[in-house]
Every structure is written in C-alpha cells, then in structure tokens.
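In: Sequence unavailable; structure follows:
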C-alpha cells in the first residue's frame, strides 16, 4: 500500500537456514519482532514497527522425488518461502504443471500462501498443498507439517490462529499436464525471481505440452473466468490461456500491481467475505449474492428392530443442521452507500474505482487515512445490514 513508518532495524534472510536462525534468535530474545514476506497483505501504522523486521528472501523451486505422486500423474514441487508467488505460478505453467494457474497474479511470497490459504477464481491452495517445512518456535525444532495438520479453511489456517513458527518452504502436489519433468531433486528455477510483486506479462514465457497439444489446466470452476474464456464450467483450457485470462481479470479490478495504476496500490481485498447462517442470509435483500458452503446432515431418526435387539439406543429425531452461506463483501459495501472511488474529504485513501472490496492509496495516503476509511466501511455495513466485516490484511499498530 506504500503507507506506514519505518522498522527499528531490518534483518534479511536469503536462505532457509538464515530464516530459521534469525527467527530463533529473535524469538529467544523475547522482544516484539515482525516476520515480513512481500508485504502485500500488511498495513503498518505511520509510527512504524517498534522492533526488528525479518524479511524473507529465500528463493528457489525444485522437484521432490515422490513415487506415490508420480504414480498418480502428479509432481511434487518445493518452493522456498521467499520465492515470489506469481513467479512460482508462471514457472509451473511453463512446465505444464496444473493446479495453481488460477492463482496467477496474487502478490506476495510462497511462504505466506498457506498462512492465508490463498484462493481465487475457483482454486484454493488447500487443494494442492502437500506440506510445509515449519520452524516450530515453541518446540525449538524444524518439522514437516501436512496440509491436514495446518487445518486450512477459508482464508484461514492453524498458523493464522496462533500456531507460532515460520514457514521455511512449501510442497505442492500438481497435476503433470504434459510437461517433461525436471530431474527429482533438481532445481527447476533457482534464479532470483526479482522483487516481491513482480508479475509476468500475459502471453509471455514458454508453455510445456505434448505432441497432442499444449498442457491443459485444471477444470474451470469459476463462472466469471469461464465467461471470460468463452467456455462452459468444467472445461479444461491450455494453461497459458487460463493464466492470461486470470491476469486480465485481476488487472481490470486493479488487483495486479502496476506502478502507474494507483488502484493497484492496495492490500488486495481489504475485507473477507462474511460467512453467516442461512437464516441470517434470508434477512438480506433478495439480490444480495449468496454462496452456500455446505451443510451437515442429521442422523437418521429411524431405529430398526435389529438395532434395538442389538442394544442400539432409540434415536430421537434431530432437526437438520443449518448450512452456512458466504456473502459478497463487495456487494455489501457498495449497497451500504459507498461506491467505487469514494474517499473522505482531504484523504489520500479511497475505495478503488474498479472494485469496492479494495482500499487504495491515491499517491499520498497515510496508514491512518487507510484505517479511517476502513472503519467507515465497517460502520456503514453494520448499520445497513447488521453484520461486521473482518479485515483481511495483517494490521500492525492500527485498529478498526
């Protein structure tokens, strides 16, 4: 967002060993410190951070030998925590590895991806994450945590909920959609992926394939993306074609970093989409978007004679569990009276002119102005619809 004050001091970790060493030293010192990846999902107060900031800059992508994955037509890819996320996506697309192509253009670094369980356009990291190499600060050891142990949810994980430690690298299980795989254990792309937030231009770079044609994406599962591609939901398209379409969609919303476009000077979506009960969702206007996210079936209320004879207790009928519904935070904001481009008088912060879910820096905003506008958004939505939006970025020294 290009707001916020300075750090007391900066530590730079260019390898997993440096990252673990610095983090252990800072943790043992017992003073406040901040672990920072690309900074794309972070807003720091104008006073800055009153302690050391550890920057994650370890890079490299390699293939991990995994016979089980290979037998299933998949490849296990390891990325160091400091590797630029979009560079990782571009590298996988170029080699014909499918599963994260719809996550193109998301700013930030690979190590932060499981903390937030990033997702976009019908794909979510939880679907392809195999495990992470994790420095457990409480235990004082490095261990491998499976995706299941991370308890990934909607923009959530055990790490985000308080599991104290540092992600050193991540392993992904991707579909081998036609590329000739690099040798097991070999570097796929150990070069410097440039500064965090760097993105490849649509249509750039090679794409792996076979004699039958280019490698295909995972099935398209997002209606807006399918519409942009001109295909039906469930269709597979060339990986490069899907990546380019996602980058165009994100750019149109100001969600691809661009020095010339102040709408992209943001932390992306500033609020998460609220998850509410179906009963509450019915109280909203009929045109409010609703996305059911599952339900729990009640146990059968019938007990057979055979079960009674076997000692099974008589079942009491239970009401069906109410399912949850995800709402559109962007719709709620816009229909609370705050339109695209809205800004408070004299403020450098504004709601994006392209997407109501983003708060942007018009060029001279302060962190205080960003927080002031965010508080107004929360108040308006609460007054209009009776629910409180939760911020998505990490806030330091700021309160909403």
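Out: The structure has been received and is ready for your questions. Everything numeric in this text was worked out from a predicted model, so none of it was measured.

In: C-alpha from now on. contacts and neighbour counts both.
Out: Noted.

In: Now stretch 242-251: buried residues?
Out: 242, 243, 244, 245, 246, 247, 248, 249, 250, 251 (16 or more other C-alpha atoms under 10 Å).

In: Which of those fall in helices?
Out: Among the buried residues of stretch 242-251, the members found in helices (DSSP state H) are 242, 243, 244, 245, 246, 247, 248, 249, 250, 251.

In: isn't the first one right next to residue 101, touching?
Out: If I follow you right, that is residue 242. Yes: counting by C-alpha atoms under 8 Å, residue 242 touches residue 101, with 6.9 Å between them.

In: out of the ones in helices among the buried residues of stretch 242-251, which one sits closest to residue 309?
Out: Top of the list for closeness to residue 309, among those and by C-alpha to C-alpha, is residue 242 at 58.8 Å.

In: The stretch 201-350 of the chain: strands as residue ranges?
Out: Counting by DSSP state E, counting those that start in this stretch, the stretch 201-350 of the chain has these strands, from start to end: 209-210, 213-214, 275-277, 290-292, 324-327, 349-351.

In: Second structure follows, compare the two:
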C-alpha cells in the first residue's frame, strides 16, 4: 500500500539543493510499488512527475502543484544472454532508482566494460536513457539494449528497444514526450575480464587520454579509467561532494549547440568545433553539421567562471563554465535568471541559442 504525503520539501532531493515543496509525494522502493503508485496517480488525471536522483532538474521556488513519485527502487542483476548478445558480452539489468554511479562501480568491479568513462555522473539509472547521458567518449546509447517502461496512456508495462528510444545528442524519445516511467534498464557490456584490472574500451577522448598519460585508442585497466574520470570530474566540481560548493549544481547546464556548417564558418576561427552526424539547429540543407563548445561561447561572451548577477547567490561554477551552482541560499528564480542572462549574452555575441539541459519544474512556459 503506497502512502501519499503532503507538502514534502524537494530541495533536499535535488543536487542544486533548492526549490519548493511537492503538493503530494510518494516514495517507491521496488517495481511493484512503482507500478501501484503510477497507476493510482494517473487515475486521478492530475499533474505528476517522476523524480530519481534529482541531478538534472530545477524545481521552482513555489514547488510542484501535483504528485511527485520519488523512485528509489534498487538492484543490479546479470541476466541470461538474450537475442543479439554476442559471445563475450554480458547483459546487466538495473532498477530505475539505482544510482547510476553504483552501476558503473559494479561493472568495473566485475570486469565489465562499456560504461567506465561514465563514472561520477549523478542521478539514477532510470533517468540515464532519458538524457542519453554521455561523457569522455562513451554514452548510454552505445550499450543500452532496452528499457522496461510503464506507459501512462495505456497503463501497460512495455519493452522499448534502444532503436525505439530514437537517441540523439542528450535526448531520446522519452525526453521528447513519450509519457510514462522507466522501471528498469538493460545494458549489454563487454566481458573484459573478471575484475577491475581488465582492460576497458579504447580511450576516445583527448582529455581523458591526457589524464591517463596514454595515446588515443590505447586501452587501460577499468579501475584506472574510473579513477581518472572521477579525478577529472572532481577537479571541475562535477562529482557530488559536500565539501565542495562548486558541486552543488545540476551538472552541465547547457548542451553543446549543433549548427549548420555554413553558420559555423561565421564564428571566430578559434571557436572549437567538431563535425557531427546530429541534425543542425535551426534546420537547413547543409553538407554536414558542427557541434560547438557551449563553454567556449559563454567564456568568450564575457562570462567567466565565478560570474554571478548582483545580489544573487547563483553563479557560474568557479571550476567549470557549464555548471551553474548554488553558492548557498540561492533561489530557483536566481538560477533561472542567470541562465537567461547567459543565453542572452551568447545570442547577442554569436547568434547561437544555448539550450538548457536540466528539466524546469513548476515554472511558467518561458522557462520550461
């Protein structure tokens, strides 16, 4: 039997540590409770939202006038091989509420390769395919087999394959409007060995290669990759740490914009850019698309690390330009105001629109 609570503060459940209360709130700890809570809430046809690790969300100061389903279901299991599982691969299932980094830690400890470079990313496993999380040359789209998904329209538990999730850069069909909740995720990882000394996937990201003092394409022990990623992320304030005020953030606040190649040629020659297969925004018939560095655009629009608006406790991180942090006592309105100011400066300087990565909850249509 699920138990609804009233006026539960949401700030302690988000990595930004801000925002108002949920009108109604329920915590679920297994798949059965999750289904029971969802079906009960959906039957009321009232506003609702799912909340996992709270790492990619900005809750308004007024909170959420609806029901928050807090997903805290845990569990990691190795499954029998399924269709499409090649020799040397292992299928792993994680429940939606399992912390993502706990899954990475499990994989590394068991000699399973494919997500070691995704170490230290906050949030839950259930949220990982929604955003198509990625870092340091790896992303979940490369290893996801599919998800168990409870559809809010039908109330039925469905199996959605990775192809059906239609992954893109930091997005998926789940983020673009497929309504429901992820119950569990299945990954296909490579059996690299029996423990953390096994070699991981080839290093594909130059900053990680530099941290490991190896060449691009080299393979390194899983434990060494995880340690290096945690060290690099920690130096940017991108690993949750109570002793580091720069870690009180929602992670990278803006995605790297993708533009057409003709527009990219209008930008300064020293602006970092990478050719990508992702579609350009705005749409235009282009030979190819180009991904830009949001951090470079922000810095070269005159907004350096540590910048904040007068009287505000929200700031650009002192360690990483893409993170907006709560310096203590910040409000959600201050974070939203800073985000809008950054967008305005970058648009004014370069004509590029920066899209926020976090989900805005309880704001008006101008923020969300």
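Out: Nice, thanks for sending it over. Bear in mind the structure is a predicted one, so any value in this text is a computation, not a measurement.

In: on that earlier part again, in CSV: the strands of the stretch 201-350 of the first structure, plus mean neighbour count and distance to residue 176 of the first structure.
Out: Below are the strands of the stretch 201-350 of the first structure laid out as CSV (neighbours: other C-alpha atoms under 10 Å; distance: least, C-alpha to C-alpha, whole Å):
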stretch, mean neighbour count, distance to residue 176 of the first structure
strand 209-210, 16, 10
strand 213-214, 14, 12
strand 275-277, 17, 34
strand 290-292, 15, 31
strand 324-327, 20, 32
strand 349-351, 28, 41
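
In: Could you report the neighbour count for the equivalent of residue 285 of the first structure over in the second structure?
Out: Aligned counterpart of residue 285 of the first structure in the second structure: residue 268 (TM-score structural alignment). Using other C-alpha atoms under 10 Å, residue 268 of the second structure has 9 other residues around it.

In: ok, now residue 32 of the second structure?
Out: 11.

In: Tell me the counterpart of it in the first structure.
Out: Counting by TM-score structural alignment, residue 32 of the second structure corresponds to residue 17 in the first structure.

In: out of the strands of the stretch 201-350 of the first structure, which comes closest to residue 71 of the first structure?
Out: That would be, of these and by C-alpha to C-alpha, strand 209-210, which comes in at 18.8 Å.

In: can you list the residues that contact the closest one?
Out: 95, 96, 177, 178, 179, 215 (C-alpha atoms under 8 Å, 6 or more residues apart in numbering).

In: how about 10 Å then?
Out: The set of residues external to strand 209-210 of the first structure that reach it, using C-alpha atoms under 10 Å, 6 or more residues apart in numbering, is 94, 95, 96, 97, 177, 178, 179, 180, 215, 216, 238, 239.

In: when you align them, which residue in the second structure goes with residue 241 of the first structure?
Out: Under TM-score structural alignment, residue 241 of the first structure pairs with residue 224 in the second structure.

In: which non-adjacent residue is nearest its match?
Out: Closest residue in space to residue 224 of the second structure, ignoring its immediate chain neighbours: residue 212 at 7.8 Å, by C-alpha to C-alpha, 6 or more residues apart in numbering.

In: Pull the contacting residues for the one you found.
Out: 203, 206, 218, 220, 224, 225, 227, 228, 229.

In: would you list those in TSV and tack on distance to residue 164 of the second structure?
Out: What follows is those, written out as TSV (distance: C-alpha to C-alpha, whole Å):
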residue	distance to residue 164 of the second structure
203	28
206	31
218	33
220	33
224	34
225	31
227	34
228	33
229	30
